[in-house]
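> just coords:
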C-alpha cells in the first residue's frame, strides 16, 4: 500500500474571545517556554502562538486606547474604527 504524499497542514488554533483569555494563555506559554523542558518542535510552535497572542492583545489595547481618546465628559463617543 502506497503512502500518501499529501503534506501535513497545521490548523492554527483560533484566537481567544477576550483579552483576558489571551493573556492567560500567553502567561502559560511563557511559563512553558521559560521552563526549558519543551521539545524543539513544540518550542517553535509555542513561540509562534505567543507572537499571535501578543499581537491580538496589542490590538485590543490599542482599540480601547483609541476609544478613551475620544472620551467626552462621562460618555464614550462611538468610535468608527471599533470592531
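Arrived safely, thanks for sending. Keep in mind the model is a prediction, meaning the values are calculated, not measured.
> CA atoms for contacts and neighbours, from now on please.
Noted.
> ok, now how distant is the residue nearest to residue 60 when sequence neighbours are not counted from residue 33?
In space, and not counting its chain neighbours, residue 60 is closest to residue 19: 6.7 Å by CA to CA, 6 or more residues apart in numbering. According to CA to CA, to the nearest Å, residue 19 and residue 33 sit 21 Å apart.
> swap in residue 72?
Taking CA to CA, one finds residue 72 at 43 Å from residue 33.
> dropping in the other structure now:
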C-alpha cells in the first residue's frame, strides 16, 4: 500500500507540473487510476477487517 501511495503521489506531481508529453500524460493518468483503485481497495479491506473485529472478538473479549 505504502509503495503504491508513494508512486501515486509522485505521479500526481509529474502530472500537475504540466511538463509531460501528451502520450505520457495519458499513460500516467491511466496508471494513476489503477494505483488509486488499488489503494482504495486496500483501505476498504482494512476497514472491513476492523469492522469485523469491532463487532466481534475484540469487544466481547474485554467484556465479562
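Okay, I see it. Quantities reported herein were computed from a predicted structural model and do not represent experimental measurements.
> of residue 72 and residue 33 of structure 1, who's got more company?
Per other CA atoms under 10 Å, whichever of residue 72 of structure 1 and residue 33 has more neighbours is residue 33, with 17 against 9.
> The more buried one pairs with which position in structure 2?
The equivalent of residue 33 of structure 1 in structure 2 is residue 15 (alignment by TM-score structural alignment).
> do residue 56 of structure 1 as well
Under the alignment by TM-score structural alignment, residue 56 of structure 1 pairs with residue 38 in structure 2.
> which residues touch the residue mapped onto residue 25 of structure 2 from structure 1?
Using TM-score structural alignment as the criterion, residue 25 of structure 2 maps onto residue 43 of structure 1. Residues near residue 43 of structure 1 by CA atoms under 8 Å, 6 or more residues apart in numbering: residue 33.
> distance from the host helix or strand of residue 43 of structure 1 to structure 2 after superposition?
Per DSSP states H and E: residue 43 of structure 1 is located in helix 40-69. Following superposition, helix 40-69 of structure 1 is found to deviate from structure 2 by 0.2 Å on average (mean CA distance after the TM-score superposition for structure 1).
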